[in-house]
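Novice: have a look; sequence and predicted model below, questions after that.
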Amino acid sequence: MKRINIVGIFPGRPINPEAQKCIRESQVIFSGKRNRELIPETNAQLLGIGTLKEFSVELANAFTEGKIITVIASGDPIFFGIGKYITEHYDVSEISIVPEVSSLQVALSRIGMDANNIRTISLHGRPVKGLAQKIRNNVKIALFTDSNNTPSNIAEYMKIFGLKDYIIYIFERLGYSYEKIGKYALDEVIGRKFDALNIMVLKKNGNNNTQLPDDNAFLRKNDNITKREIREISISELELNNGDTLWDIGSGSGSVAIYASLMDVDGKVYAIEKEKVLCGYIEENMIKFSTDINIINGKAPEALESLPDPDAIFIGGIIRQHNKNF
């Protein structure tokens, strides 16, 4: 056996022989409370999985002591699971992974939906900021929720950003005898309580429309806007990769920042604008175009001090710089 065995299990499904062997031959087993109820009796030392910090210390101690370890995970351990942390911190030659079906696979099978082109987003311990443009740019979205980002709160957020034309499926306690699957309109989810163990799947009604807005669609002061042709050329020259951080200094109507956020949906876009009135226009425009960017009301360079380092900068429709040139 490998030194660290990461075993996936799923309620309502038998534990496969390879996983049983790992459990049987381990000296230390890590498991969350819910999964502990599903594993067979063992003589191994059973340890809980608390916070990631606590788990990392206890795992390191057991590994240093030369123990054979099994970590019990839900479903597929490396699909938004604990397996990702372990494979990033231990040599893969010391690790064995025994996957089960993921909760998302089970959820989609329940409603007969294929997984092709589905965008999967985990909101476990993460801010909801920036979610709007990710939803806007996709027809099918799976969301892993938590106690703060509940289905009700997410639906309310979607409504604010005009993301109303979606069917929402909510899967509660998948695999258990009392699992529940519901199909809802957006307003039916707002204010409704669901079991803490849930997954949301969003399906857009009709085709996805990700057309970029024209100049006349933006709310602005006078003609304070970077024209569409300049926006498109400038953003192309910025050479943004998905996930990059952009500063749009002197954002005006926010047209460049909003355009960039629709192309760099996993990035962080900051619209920096000294005029409070214009910040109001930026906020109205980002809601209008279902984009959730960061608006900073302040003057450069003072307003930039607390921001994360940028990969690219756009200044007032004139100057473009890359971080590598700083």
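Specialist: Happy to help now that I have it.
Novice: drop to CA atoms for contacts and neighbour counts, all remaining ones
Specialist: Noted.
Novice: helices of this protein, start to end?
Specialist: For the chain, the helices defined by DSSP state H cover 17-25, 33-36, 52-64, 82-89, 103-111, 131-136, 151-160, 186-189, 228-238, 255-263, 276-288.
Novice: can I get those helices in JSON lines with distance to Thr210?
Specialist: Formatted as JSON lines, the entries for the helices of the chain read as follows, by distance: least, Cα to Cα, whole Å:
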{"stretch": "helix 17-25", "distance to Thr210": "44"}
{"stretch": "helix 33-36", "distance to Thr210": "41"}
{"stretch": "helix 52-64", "distance to Thr210": "38"}
{"stretch": "helix 82-89", "distance to Thr210": "32"}
{"stretch": "helix 103-111", "distance to Thr210": "25"}
{"stretch": "helix 131-136", "distance to Thr210": "7"}
{"stretch": "helix 151-160", "distance to Thr210": "16"}
{"stretch": "helix 186-189", "distance to Thr210": "20"}
{"stretch": "helix 228-238", "distance to Thr210": "15"}
{"stretch": "helix 255-263", "distance to Thr210": "8"}
{"stretch": "helix 276-288", "distance to Thr210": "13"}
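Novice: which of those helices is buried the deepest?
Specialist: With neighbours defined as mean count of other Cα atoms under 10 Å, those peak in mean count at helix 255-263, which reaches a mean of 25.
Novice: re the thing from before, of the helices of the chain, which is nearest Glu179?
Specialist: helix 103-111 (10.8 Å; Cα to Cα).
Novice: can you list contacts of that closest one?
Specialist: Counting by Cα atoms under 8 Å, 6 or more residues apart in numbering, helix 103-111 makes contact with Phe10, Ser74, Gly75, Asp76, Asp114, Ala115, Ala142, Phe171, Leu174, Ile199, all of which sit outside it.
Novice: against that first model, consider the following:
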Amino acid sequence: MGGLRITVVGIGADGHLPPAARGLVEDAEVLLGGERHLALVPAVAGQVRAAWPRPLSSLATFLGEYDGRRIVALASGDPLVSGIGSTLVRLLGPDAVTVVPAVSSVALARARMGWSAEESTLVSLVGRDVAALRRELVAGARLLVLSSDEHTPATVAALLSGAGFGASTIEVLGDLGGPEESRGTYPCPVPRLHVLAIEVAGDGFASWAPGLPDEAFEHDGQAHQARRPRQRPLPARAPPRPACSGTSARVPARSASSGCAPTRAPPPWRWRRTPSGRSASRATPGRSAYRGCGW
């Protein structure tokens, strides 16, 4: 795919395309996108149209069929917000992908809620374990959650309740920018396409910094035997970083909780390898094991 280049155009839920973006779509020799997006754009004589392959793991082979042709792909809103744009950049490289964004569902959700970008946090659960949300749970936080499907709100509500934040308010913002746009406070009808706006409330254990009490961790009373924070499943124990397997954090540790807590620090925390290149198996003075500590 040495000569393959692709332009990714964001499209609104109502099918709106600005004039410049519409010109790109009409001039394309090949138009790619989801079936829903392709149906929103009027037909163009002689233009080849194709929906994304399933599974998406065959994307490289699929794109190779159109190598050397003028390709435009459609995506929802901002293609780089949990969209196909990110996938294409990883596959082809940034120089081969041009992105023309529209208003994203995140921007629309903030507008509907009256939340600024500075006072709200975005969490994507698209194709991810819901436990990723635990990192952001603190009373007073405002979270915008990109849902995987119509079952996500129930899963999120259960997680909040189990973590001590059952008093949180969950707004379901459905089909943002489209003719069937809706809003409701969960529990309520949930459309497949939606964003959750959560105002976190409750007294669950939560902190970005060291200082959680020993009771927040499960242990057998021995300083070197801390296993995991109470009620936190494995996928949520440590900061969700892309390449931290086989690493450990070097921190002074007088007790298991004081050694584990710093591993939960937010970016720009950086993991350091042990001299052997492997993670320490348990927390010891000066060495806190990544695998068994923190969130």
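Specialist: Here it is on my side, so go on. All values derive from a computational prediction rather than experimental measurement.
Novice: just to revisit the earlier point, and the helices of structure 1: which comes nearest Pro310 of structure 1?
Specialist: Pro310 of structure 1 sits nearest to helix 228-238 of all the helices of structure 1, at 11.5 Å, using Cα to Cα.
Novice: hmm, who's touching that closest one?
Specialist: Under the criterion Cα under 8 Å, 6+ apart, residues Asp214, Asp215, Ser255, Val256, Tyr259, Ala260, Ala312, Ile313, Gly317, Arg320, Gln321, His322 lie in contact with helix 228-238 of structure 1.
Novice: one more time with 7 Å, if that's ok
Specialist: Contact with helix 228-238 of structure 1 is made by Asp214, Asp215, Val256, Ala260, Ala312, Arg320, as judged by Cα atoms under 7 Å, 6 or more residues apart in numbering.
Novice: using a markdown table, lay out those residues together with distance to Leu123 of structure 1.
Specialist: Output for the contacts of helix 228-238 of structure 1, formatted as a markdown table (distance: Cα to Cα, whole Å):
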| residue | distance to Leu123 of structure 1 |
| --- | --- |
| Asp214 | 32 |
| Asp215 | 33 |
| Val256 | 27 |
| Ala260 | 23 |
| Ala312 | 26 |
| Arg320 | 33 |
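Novice: if we can go back for a sec, which of the contacts of helix 103-111 of structure 1 lies closest to Ile95 of structure 1?
Specialist: Asp76 (14.7 Å).
Novice: that closest one pairs with which position in structure 2?
Specialist: In the superposition onto structure 2, Asp76 of structure 1 corresponds to Asp78 when matched by TM-score structural alignment.
Novice: about what we covered before: would you turn the contacts of helix 103-111 of structure 1 into CSV with distance to Arg24 of structure 1?
Specialist: Putting these into CSV (distance: Cα to Cα, whole Å) gives the following:
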residue, distance to Arg24 of structure 1
Phe10, 18
Ser74, 18
Gly75, 19
Asp76, 20
Asp114, 36
Ala115, 34
Ala142, 35
Phe171, 32
Leu174, 26
Ile199, 31
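Novice: buried ones among the residues you listed?
Specialist: Phe10, Ser74, Gly75, Asp76, Ala142, Phe171, Leu174, Ile199 (16 or more other Cα atoms under 10 Å).
Novice: return the residues in contact with Lys204 of structure 1.
Specialist: By Cα under 7 Å, 6+ apart, the contact set of Lys204 of structure 1 is Val139, Lys140, Asp165, Tyr166, Ile167.
Novice: determine which residue lies closest to the centroid of structure 2.
Specialist: Most central residue of structure 2, judged by C-alpha distance to the mean C-alpha position with Cα atoms, centre = their mean, is Ser124 at 2.4 Å.
Novice: in structure 1, what residue corresponds to that residue?
Specialist: Taking TM-score structural alignment as the criterion, the aligned counterpart of Ser124 of structure 2 in structure 1 is Ser122.
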